[in-house]
Structure formats: structure tokens, C-alpha cells
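Undergrad: the sequence and its predicted three-dimensional model are supplied below.
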Amino acid sequence: MEGLDFLNPNRLQDGRECGVRLELRINEPDTLPGSIYASRAFSITRGVCRFDLLESAPGAQDRMHWHPEMPNGEGRKRLYDDELAHDPLDWLGRQLRDAVALLKVGGIDDPERFADDALLLARMADDIVADAADTLSRSRRAPWPPVERRDERGMAVV
């Protein structure tokens, strides 16, 4: 999860979007050989689905969408959902409580192999939603502060 301040360099007419981005990623097991003393690596994939709780103005809730499929980590078409726009935090919590379904929609092979991890995520959903609420609240401070620099993707550089 991260706070987001985005200005799409390819669509400047859309204006600035601020809020919260949360991605579901997979932790791949380390398969390299090694002794019992060898350090094990962590490999985390690119996002397999993304939730963007974004607004064009503080409290607008007008750009809240998600990307259920992210081939090679690329969020393609934005999917808008009336429930997401109406109550984004409740909607997010419900999604996080059913991660296996998210993985299925995202095209992950044999998503049931992540059932134990999905149960752990479901138990943490309230804490994740609370963090998203806090981050969204911070992004809603008005007026939005000016951004001096942005990277090539349009993300604010702090």
C-alpha cells in the first residue's frame, strides 16, 4: 500500500489524482540450492491486482477503481464499481477477505494453492483497511500541497 499523487503525463486533461494504491502480490519461494546455513531470498512478484482509491479533489471519491487483471504488473483498463465508489473502505475489506477469488479473476494458475495465505490476509484485512483509511485521510488534506517534481510515470517525487 502506498499514498499516491498522480498526474498522468499522457492525459494531463484528466487532472491530478490523489489517494491510496494497494496491490496484491505473490511471494515466490526461494528455490536456489543451499545448505541449512544459506540465507533464503524473498522474491515478490509484480502486482496481480490493484485497488486505486483515488480522487480528483479531497473527498470526491470520483476516481475510485480497480484493476482485477494486471498482465506483467501493468494495470490496464480501469474497472469502476458503484459499491467501491459509495463505500471504498468496506468494499476493499470485502475483497481482501476473499483473496483466492481475486487471484482467480487475475488469471493466476491454481489460486487455491494460496488458500492458507488468503486466510492470513483475511485476518489482517481490518488492519489493512484501517491503514488505507489513514492514508486516504492524509491525502484529503485541503488544499493539496504543490508538487515540485514528478517522475516519468507522473508520480510525485518526494
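TA: Received, thanks.

Undergrad: from here on, just use CA atoms for contacts and neighbour counts.
TA: Noted.

Undergrad: list of residues touching the helix or strand hosting residue 135?
TA: Under the assignment given by DSSP states H and E, the secondary-structure element containing residue 135 is helix 115-139. Helix 115-139 is touched from outside by 1-3, 18-20, 53, 58, 89-90, 92-93, 96-100, with contacts defined as Cα atoms under 8 Å, 6 or more residues apart in numbering.

Undergrad: buried residues in it?
TA: 118-119, 121-122, 125-126, 128-129, 132-133, 135-136, 138-139 (16 or more other Cα atoms under 10 Å).

Undergrad: doesn't residue 48 make contact with residue 71?
TA: Yes - using Cα atoms under 8 Å, residue 71 is in contact with residue 48, at 7.3 Å.

Undergrad: who has more neighbours, these two?
TA: residue 48 (24 against 14; other Cα atoms under 10 Å).

Undergrad: the structure to be compared is supplied as follows:
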Amino acid sequence: MLRVFCFGGLGVTVEDVFLIDPDPVRGGRERGVRVELRLLDPEPWRGSINASQRVVADRAVWRADFLETAANGPGTKDRMHHHPGMADNEPGRRVFSEDLTADPIGWLESQLADAVPLLEAAEVDSPEDYRASADALRENLDEVVTSVSTVLDRVRAGDLAKTAVAPGPSR
């Protein structure tokens, strides 16, 4: 299930994921929650004043993966990591952090409390232009964090992240 939170020019996606690592050395199945900070592209107004407007949350610039190996079981926190800057929607290397592993939700709160440094790390043009959106995200951070915590609990209970992600269209 994909959840999208919109804050002006910034969006946060929260999604349950089940991944199969193709690297046989590192390999294995990973289940958990993916959180991404995305830029919301401005769209031209369409239709009447009452018409629904298009929302595009295409460009991911930061990612945190709250993953655990299926082999080691729920609660192990053994594959939790983040990608501090993404280029062209592609994550860079996995960055593991003791703070993230020790307190995933607290770590997430500290990261998203000010999104502007995350935008700077991702080399977004004019990151300060997103200040109002970053402030709106901070003001509503409890809702985002609660969603992440709820989804992670449901993954650990076996209710979500049941099917491995495969490339290609899905509907």
C-alpha cells in the first residue's frame, strides 16, 4: 500500500516493500517500509475552480528503508538503512546508522524535522525555496511518523509486504 503526504512542494511517500536482493552474496528477502522525500512538480490549473487538480510526486531525493531480513524475522532491524541523496530517482549506496537501528522512528523524526538539509544533500536547486513546505512537513510530522510506525507494525505482523517487488507495470 502506498501512502502519499503532500506539503506544498514536498511529498513524503510511505510504502510497504518486500524485496529480493539479486546479489547472491548479500542476498535474501527483505521486508519493511520505504519512506521517500519527493519533490511535487507544479502542474498547470485545469478545468473549473471545482475541478480536481493533478498531483505529481515523481522525483525522489531522499530515502529511508526500514527493512528486516525475512530469514532473521520481524524486529531484527538488520537491514535498516538510508540513502542521503538520490540522483534521477536512483538510490546511491546504502548507509547504515547505529542511530537508525537503535530508534528507527526517532531517527526518522529527526531527519524529516527539517527537510531543507536533505534537499541540499540531494543537490536540489534552490533548496531554501522549499522552506514553507519543509515547515508544513515538520508541523504535520506526527501524522507521517504514525503512518510509518503503523505500516511497519503491519509488515511485522505479516499483514503487509507479502509479495516481492518485480520491475514493470502494476495496477
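TA: Arrived safely. This one's a predicted model, so the numbers in the text were calculated from it and none came from an experiment.

Undergrad: so after superposing, what's the score?
TA: TM-score of the superposed chains, computed with TM-score structural alignment, normalised by the length of structure 1, equals 0.83; 152 aligned residues with a Cα RMSD of 2.8 Å.

Undergrad: from the buried residues of helix 115-139 of structure 1, pick the one nearest residue 62 of structure 1.
TA: Nearest to residue 62 of structure 1 among those: residue 136, at 13.4 Å, using Cα to Cα.

Undergrad: burial measure for the equivalent of residue 44 of structure 1 over in structure 2, as a count.
TA: Under the alignment defined by TM-score structural alignment, residue 44 of structure 1 corresponds to residue 57 in structure 2. Residue 57 of structure 2: 20 surrounding residues under other Cα under 10 Å.

Undergrad: for residue 33 of structure 2, same thing?
TA: Using other Cα under 10 Å, the number of residues around residue 33 of structure 2 comes to 27.

Undergrad: which element is the residue nearest to it when sequence neighbours are not counted on?
TA: Counting by Cα to Cα, 6 or more residues apart in numbering, residue 33 of structure 2 lies nearest to residue 16, which is 4.5 Å off, once chain neighbours are set aside. Element membership for residue 16 of structure 2, per DSSP H and E: strand 10-21.

Undergrad: in structure 1, what stretch matches the helix or strand that that strand is followed by?
TA: The C-terminal neighbour of strand 10-21 of structure 2 among helices and strands, as given by DSSP H and E, is strand 28-41. Under TM-score structural alignment, strand 28-41 of structure 2 corresponds to residues 15-28 of structure 1.

Undergrad: buried residues in that stretch, which are they?
TA: By neighbour count with 16+ other Cα under 10 Å, stretch 15-28 of structure 1 contains the buried residues 16, 17, 18, 19, 20, 21, 22, 23, 24, 26.

Undergrad: which residues touch the residue minimising distance to the centre of structure 2?
TA: When structure 2 is reduced to its mean C-alpha position, the closest residue under Cα atoms, centre = their mean turns out to be residue 35, at 1.5 Å. Contacts here follow Cα under 8 Å, 6+ apart; on that basis residue 35 of structure 2 touches 12, 13, 14, 15, 63, 64, 65, 148.

Undergrad: same question, residue 63 of structure 1
TA: Residue 63 of structure 1 touches 17, 52, 53, 54, 55, 56, 85, counting by Cα under 8 Å, 6+ apart.

Undergrad: swap the cut-off to 10 Å and go again
TA: Going by Cα atoms under 10 Å, 6 or more residues apart in numbering, residue 63 of structure 1 touches 17-19, 52-57, 78, 80, 84-85.

Undergrad: since that was my last question, I'll sign off now.
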